[in-house]
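Colleague: Got a predicted structure here, sequence first:
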Amino acid sequence: MANLNPYLSFRDNAREAMEFYQSVLGGDLDVSTFSQFPDMVQDESEQDLVMHAQLTTPDGLVLMASDTPSSMPYEAPRGFSVSLSGTSSDTTRAVWDKLSNGATVTMPLDLAPWGGLFGMLVDRFGVSWILNGDPE
């Protein structure tokens, strides 16, 4: 079975971001650092950065991330959004309330013309999110 999952890149705060997403979405978070793979460490000061993190929620959603070492070019996220859809209104509101902490709201969470709830924001880590809850 194939999977299509968001894989987010950060400069040095992937662990903080993924722990935040775990507090928002729940689930199990597995984190591997560069120090766990000695051949991957190019700068000793970066050995505790995240080489790979995976959050798997009870609903089977998977979000992955890593830190970009200073030896590699990095650009902040732009031109895409992580979309969470198909959730109940209660779940959508709960996720929105947590995710919007420190975020820039680009479209407030409200009833959508097509039914359900819809809102857009850029979280405190610079990641754009779209939430689309199912109509009740």
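Modeller: Arrived safely.
Colleague: When you work out contacts or count neighbours from here on, use the C-alpha atoms and nothing else.
Modeller: Will do.
Colleague: Show me where this structure has its strands.
Modeller: All strands of the chain, identified by DSSP state E, fall at 7-10, 28-33, 50-56, 62-67, 82-87, 104-111, 117-122, 128-133.
Colleague: Presented hereafter is structure B, for comparison with structure A:
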Amino acid sequence: MASQLNPYLAFDGNARQAMEFYQEVLGGTLELGTYGDFGSAEMPDPDKIMHATLSTEAGFTVMAWDVPERVPFDPGTNVALYLGGDDARLREYFEKLSAGGTVAMPLAKQIWGDEAGTLVDRFRITWMCNIRQPS
């Protein structure tokens, strides 16, 4: 298998809800493993997510976990997820992801010729979207 690089999002107890929301928006298969599933006795709440992976038909892979108390947690300030391409579904993803969140920059034509926008979803994750325009 070739090497890969995927976003891995940290949450403070709501990783399951966030990943289920992303699955609703992006589709795909969601795998969830709790601390209890992995036999971790160190967690006071064995139902928290130790590892989650969302794999979509479009080729997106998003991973997540609920951060244990011993790990510093500063949500939404150090990661952004990027959706890019020429697929018309990107507009739909942008709209659905913005539900309950904040659109920082609405989708609009930019100086480089593409349509782009940025939002912070209801889980405080930043999403950047760039829709390539035909030349």
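Modeller: Received the coordinates, thanks. Everything numeric here is computed off the predicted structure, so don't read it as measured data.
Colleague: before we move on, the earlier item: turn the strands of structure 1 into JSON lines, columns for mean neighbour count and distance to residue 96 of structure 1.
Modeller: Converted to JSON lines, those look like this (neighbours: other Cα atoms under 10 Å; distance: least, Cα to Cα, whole Å):
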{"stretch": "strand 7-10", "mean neighbour count": "19", "distance to residue 96 of structure 1": "19"}
{"stretch": "strand 28-33", "mean neighbour count": "16", "distance to residue 96 of structure 1": "20"}
{"stretch": "strand 50-56", "mean neighbour count": "21", "distance to residue 96 of structure 1": "18"}
{"stretch": "strand 62-67", "mean neighbour count": "21", "distance to residue 96 of structure 1": "17"}
{"stretch": "strand 82-87", "mean neighbour count": "15", "distance to residue 96 of structure 1": "10"}
{"stretch": "strand 104-111", "mean neighbour count": "15", "distance to residue 96 of structure 1": "8"}
{"stretch": "strand 117-122", "mean neighbour count": "22", "distance to residue 96 of structure 1": "8"}
{"stretch": "strand 128-133", "mean neighbour count": "22", "distance to residue 96 of structure 1": "8"}
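Colleague: Tell me which of these approaches residue 75 of structure 1 most closely.
Modeller: strand 7-10 (8.5 Å; Cα to Cα).
Colleague: and that closest one, how far out from the chain's middle?
Modeller: Mean-position distance between strand 7-10 of structure 1 and its chain equals 8 Å (Cα atoms, centre = their mean, to the nearest Å).
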